[in-house]
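Engineer: Dropping the sequence and predicted coords here.
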Amino acid sequence: MAIKLDKQEKNFRNELVFAADAKAVNLDHTLTNLFMLMRNDGKRVKVKVTKEHTFETMHKYLESLENRGVISGFKENFEAADCWLRSNLLTLVNRGNIQNEKIASLRPVHLENYRIRNIAQARDYNTADQIFLMLRKQPGILNSLKDYLNKGWDNATKNIAKNIELDVDSVGILHLIKYIEVDLKTSSLLKNVRPVLEAQADLLCDDILRLLVYKDDIPRSVFIEYLRTLIGFHLSLYTQKLIHLLPKMIEAGTRNIQDDWSIIVDVTDNLDSKVSLYACEDMEMTLNALYEYVKSTFEINAVYWRSEFSSQPNMDTIDDILAVLKNRPENFDMYYESKLDTILHNMDDEDDRKSVLNHIQYETSSFDKYVQTLVKAKGAYQYRYYHQFIDNISQKNTDYGFLADGRSRRHTRRAVLGSRLLETLVQLLVLEPQDSGGFKSHSLSIDELITALRRRYGIIINGMLEPRFKDADVQTLTAFRENVEAFKNKLRQIGFYTDLSDAYILQKIRPRYNLDV
């Protein structure tokens, strides 16, 4: 069906709601663009390179460095250097496909890696914008992360800092970008808006702060892997919570509502496990809520486009918009009646016009009819791509994943904890805040870890303490008991849990590092 919308009406993305586009996202590209935003205080910049980066141009960079006396041995060891570029220094799209393989960017190992990137191949679809908006809520933590990621680079001299120990990959990246300049004149500045879910932004910041505790104790490559895992995990958490909570915010007219989101996680690694029934139902509820979420976003957009309806003419906060939607001012519908008439008038096919009118016939106001028309025009697209978007940011079916499914309709999506994701979360949760500031590592019992995951992230492993399962039957009890046992086994596999005694009190999650910072 052809419903003609103007440029503004076609735009679903709104930084006030969610800065990212629902597309097929690669988290390496998200990190690369996030580093660019961090390095340039929220600006997306271009580099002074007129041609596309290829393996030939990368070889020329290395040849130039050798001619300048910066490096040596490249020409004599060309094949080894090329292999190093491919495996350690570059992020590729269509890797292994000789005809379509292209360079996206340098690997996100150092803050300056964004200087060598092909914008078309390294698109992050504004996911970096969302993460940056969340991190910017705590400037101290943002700057601490920035300082660590920029380690080894002297911004004043535009050279590698002396007397700083760096891993070989970071040194290689810094040599490659040494003579590539940034064109600040073509930059675009990210809007200064507050995340809708501010508590979720604070949680990300706190997790980054805890991760920084390990910066001197783990290799840089491990730190980057943890960071990448956290970015994907928190994007997934934020998206799922927003889908659940945004319609409730519109109904209440405020962001200050109870965060009652939670999700049952299947940690058995068995698609046919007993607990999978409940985990799949929870994920299905989230995905089924996409319609109301899309509708709520169009409602917010419709008011945002006509901010003069607010008591504050320069309305730029979500709070103002929610207040207007809850208590609509006089003559609120007149503008939307005109917009709706324009859409209907521009429809060439009479059957399509009748279909739209039939779709909106039960709405009572012109505003609601207008929003429903937008949903009919663009809703199916958003619904389809949000599935793919959640799959990508959740790193579905990987060791880093928060989501898994099978290849048949029998094994639908469910939340999981991949071994690498679980390792990352445990590393953060074994850190205990101190009254004097800083953190100290400490042991946790299985129950304490399960409780911490539930309280902090809404992750349910043992649902028997949940009000919705207070009258659970034997089958449900068995399902959660098996889930807890599988959780213990997974902790054993990643080296955090050992049964040293039959005494339950001695069965502890033990930190890998004894830290007191």
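Structural biologist: Sure thing, it's come through. Since this is a predicted model, take the numbers as computed values, not measurements.
Engineer: Every contact and neighbour count from this point should use C-alpha atoms.
Structural biologist: Noted.
Engineer: Longest helix in the chain, by number of residues?
Structural biologist: Longest helix in the chain by number of residues (criterion: DSSP state H): helix 220-252.
Engineer: Downstream of that one, the next helix or strand is which one?
Structural biologist: Per DSSP states H and E, helix 220-252 leads on to strand 263-264 as the next helix or strand towards the C-terminus.
Engineer: Just list what that following strand packs against, helices and strands only.
Structural biologist: On a contact count with 3 or more Cα pairs under 8 Å, 6 or more residues apart in numbering; DSSP states H and E, strand 263-264 meets helix 276-288, strand 459-460.
Engineer: hmm, who's touching the longest one?
Structural biologist: It refers to helix 276-288. 240, 243-244, 263-266, 387, 412-415 (Cα atoms under 8 Å, 6 or more residues apart in numbering).
Engineer: Dump those to CSV, plus neighbour count.
Structural biologist: CSV is the format used below for those (neighbours: other Cα atoms under 10 Å):
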residue, neighbour count
240, 20
243, 22
244, 23
263, 25
264, 25
265, 26
266, 34
387, 16
412, 18
413, 24
414, 25
415, 24
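Engineer: out of those residues, what pair is the most spread apart?
Structural biologist: Using Cα to Cα, those span at most 21.1 Å, a distance reached by 243 and 266.
Engineer: want to compare, so here's the second one:
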Amino acid sequence: MKLDKEDQEFRNPKVFLIDPKNIDLERVLVNLFLLLRTEGQRHAGRKASQAIESMDHQQQTFEGAAGSPTVQQHREVVRAWLENDVFDLVNRGKATEAVASLRPLHLDAHKIRVAKHCRSYNVDEHMYAMLQYGEQQTVKDLRAYLDRGLSPHDRKIDPSAGLDLETLAVLKMVEGRPDPLKSNEPVAPTAPTCIGQSRVLCDDIERLLAYRDAVPRGVMIEYLKVVLGLHTALYVLRLARQLTGWRLDHEANKACLDCKVHGGLERPFESCPYQQSFVVDATGNPRSPMAQLARESALSEYARLTDLIKSIFTFNQLLRYAQNKRPELNDPRRVLELLKTPPPTFDAYWEFRLDEIRKKNETGKDDEKESISAEEEALLSMGLPPFETLIELVTHVRARHHREYLVQLLDKLLQKNTDFGALAQSKAQTNDRRWVFGGRLLEVFVQLAVLKWSEKDGRKLFFSEPLLIEDFLGWLEARYGFVIAGARIEGGRRPITVEEHRAFRDNVRGLKDQLREIGFYDDLSDAYNAQTIRPRYPIDERKEVR
């Protein structure tokens, strides 16, 4: 069945800003840096010259900027370093190899960026919206950190900044290039549907920035990539619960309208009606009982994507109706009133739309006409209310397409099968995904968890403290929904059988082994208070303001 563009509209900035596609997180960061530079406004882009795509051109530019005979004498070594550590390339090693952008090591990395090779499919806009509406101070602090290395007066490289070689190369490459022009068109005019997830993201970034002087810049960029990708993925999965709940209740949940979720709380999502829970396999054995529980957990989350697709179609169609007929309801938080108390002409409007779809597929022009399948005919004849019939029909036709791209999006955001990832899946098609912690992801969690804070003059001051393993397990579940030792939050997965109790105990043991491998944990005693995670970097911002 063929549908008009407006009938199958999916991406809607008021509901779901992202255009789900297979993304590259580094390219998303480059585009996010551009938005941070333009303060959230769409840039009035100048068309880049074709030479910018050539690695030969970029190497010549670098050699000129470096002004060192050593660079000229070792061109092959310099070329390999630029290709691997400074530039992001597409079609690497092929005849069509081209520059996509600089690596996201500095806020100005976007100045060498080929838009057609550096697409982020609005994920950067969504991330900026989460930062902007989550906590304005986080946007300022993040921008200030990423802009380090340039003098604030003349925008020249600051020799005293202590930059690493790769970041210095990025700044040399963009030296003298103009700043982007602002278009006065905001990329995120409305707040994200789930504002609570945005606040927790902002708190995590503030925690990361507490390490700004302790962690190398390249490591910090990797940390930021992990946190931004993880929270965007958790946002998508939570939205599946949230929008479906609103749709079934025919109204926005009151807890969402007055959201109490904040990252600084001990249990940030305690008041959230749409709790998340993910069983994580920390044993490292894909054939273990715990791995099977983690697969079942991941499978149930990915199965919710069909509900998300149906809910997005519902909201988009209602918003389109409200825009034309009831403009006062043209808001996702109010538009469901149309289902709760339908206007007199509501059913007639959707009946007409269904008739138009049928006519176009039965009697339209040859290039527009498509046959109506038996399943589609059955949906049209089920006797459902006209609006429900339209939603079921559109979901039936388009769900497979959007689900495929949503799965690709989540896999990339969660960095599947990498050391920074929260998902693992073997290459065999019959194997399902399962929740895991890559070693570097676990490192990020520990760096965040060991930080406490006190407030002074409206500002959070972070300081590091050792953390009991038991408290770390509770922190992971309360903040992200990750369950290691059996859920403590209502609705989460708890062990039932003796085998499951044993599996969860082995899981905790596996997590301790992971922590020991990355250097955060040494259990010198079986005593409860001796099983602590130690901070790697001593942080105490309270000293700076005394």
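Structural biologist: That came in fine, so what should we check first? From a predicted model like this one, the values you see are computed outputs, not experimental measurements.
Engineer: TM-score for the pair, please.
Structural biologist: Once superposed, the chains reach a TM-score of 0.92 (TM-score structural alignment, normalised by the length of the first structure), with 510 aligned residues with a Cα RMSD of 2.3 Å.
Engineer: Would you mind finding the most buried of the helices and strands packed on strand 263-264 of the first structure?
Structural biologist: Of all these, strand 459-460 has the most neighbours on average by mean count of other Cα atoms under 10 Å, namely a mean of 22.
Engineer: In the second structure, what range does it match?
Structural biologist: The aligned range for strand 459-460 of the first structure in the second structure is 482-483, by TM-score structural alignment.
Engineer: same check, this time on stretch 472-490 of the first structure
Structural biologist: Aligned using TM-score structural alignment, stretch 472-490 of the first structure spans residues 496-514 in the second structure.
Engineer: chain center to that stretch: distance?
Structural biologist: 29 Å (Cα atoms, centre = their mean, to the nearest Å).
Engineer: contacting residues around residue 134 of the second structure?
Structural biologist: Listed by Cα under 8 Å, 6+ apart, the contact set of residue 134 of the second structure reads 195-196, 198-202.
Engineer: does residue 471 of the second structure sit in a helix or strand, and which one?
Structural biologist: helix 469-480.
Engineer: mean offset of that helix relative to the first structure (after superposition)
Structural biologist: Compared with the first structure after fitting, helix 469-480 of the second structure deviates on average by 0.6 Å (mean Cα distance after the TM-score superposition for the first structure).
Engineer: I'd like the distance between the residue positioned nearest the centre of the second structure and residue 125 of the second structure.
Structural biologist: With distances taken as Cα atoms, centre = their mean, the second structure has residue 232 as the residue nearest its mean C-alpha position (2.3 Å). Plainly put, residue 232 of the second structure is 11 Å away from residue 125 of the second structure if you go by Cα to Cα, to the nearest Å.
Engineer: Now the residue opposite residue 28 of the first structure in the second structure once aligned. Nearest residue, chain neighbours left out?
Structural biologist: Aligned by TM-score structural alignment, residue 28 of the first structure pairs with residue 26 of the second structure. Computed as Cα to Cα, 6 or more residues apart in numbering, the closest residue to residue 26 of the second structure that is not its neighbour in sequence is residue 104, at 6.5 Å.
Engineer: Over in the first structure, tell me which residue corresponds to that neighbour.
Structural biologist: By TM-score structural alignment, residue 104 of the second structure lines up with residue 108.
Engineer: what does residue 464 of the second structure give?
Structural biologist: In the first structure, residue 464 of the second structure lands on residue 441 (TM-score structural alignment).
Engineer: Likewise for residue 433 of the second structure?
Structural biologist: That one, residue 433 of the second structure, aligns with residue 413 by TM-score structural alignment.
Engineer: Skipping adjacent residues, who's closest to its match in space?
Structural biologist: Nearest to residue 413 of the first structure is residue 405, by Cα to Cα, 6+ apart, at 4.5 Å.
Engineer: just checking, residue 318 of the second structure is part of a helix?
Structural biologist: Yes - judged by DSSP: H, G, I helix; E, B strand; the rest coil, residue 318 of the second structure forms part of a helix.
Engineer: corresponding residue for it in the first structure?
Structural biologist: Matched by TM-score structural alignment, residue 318 of the second structure corresponds to residue 303 in the first structure.
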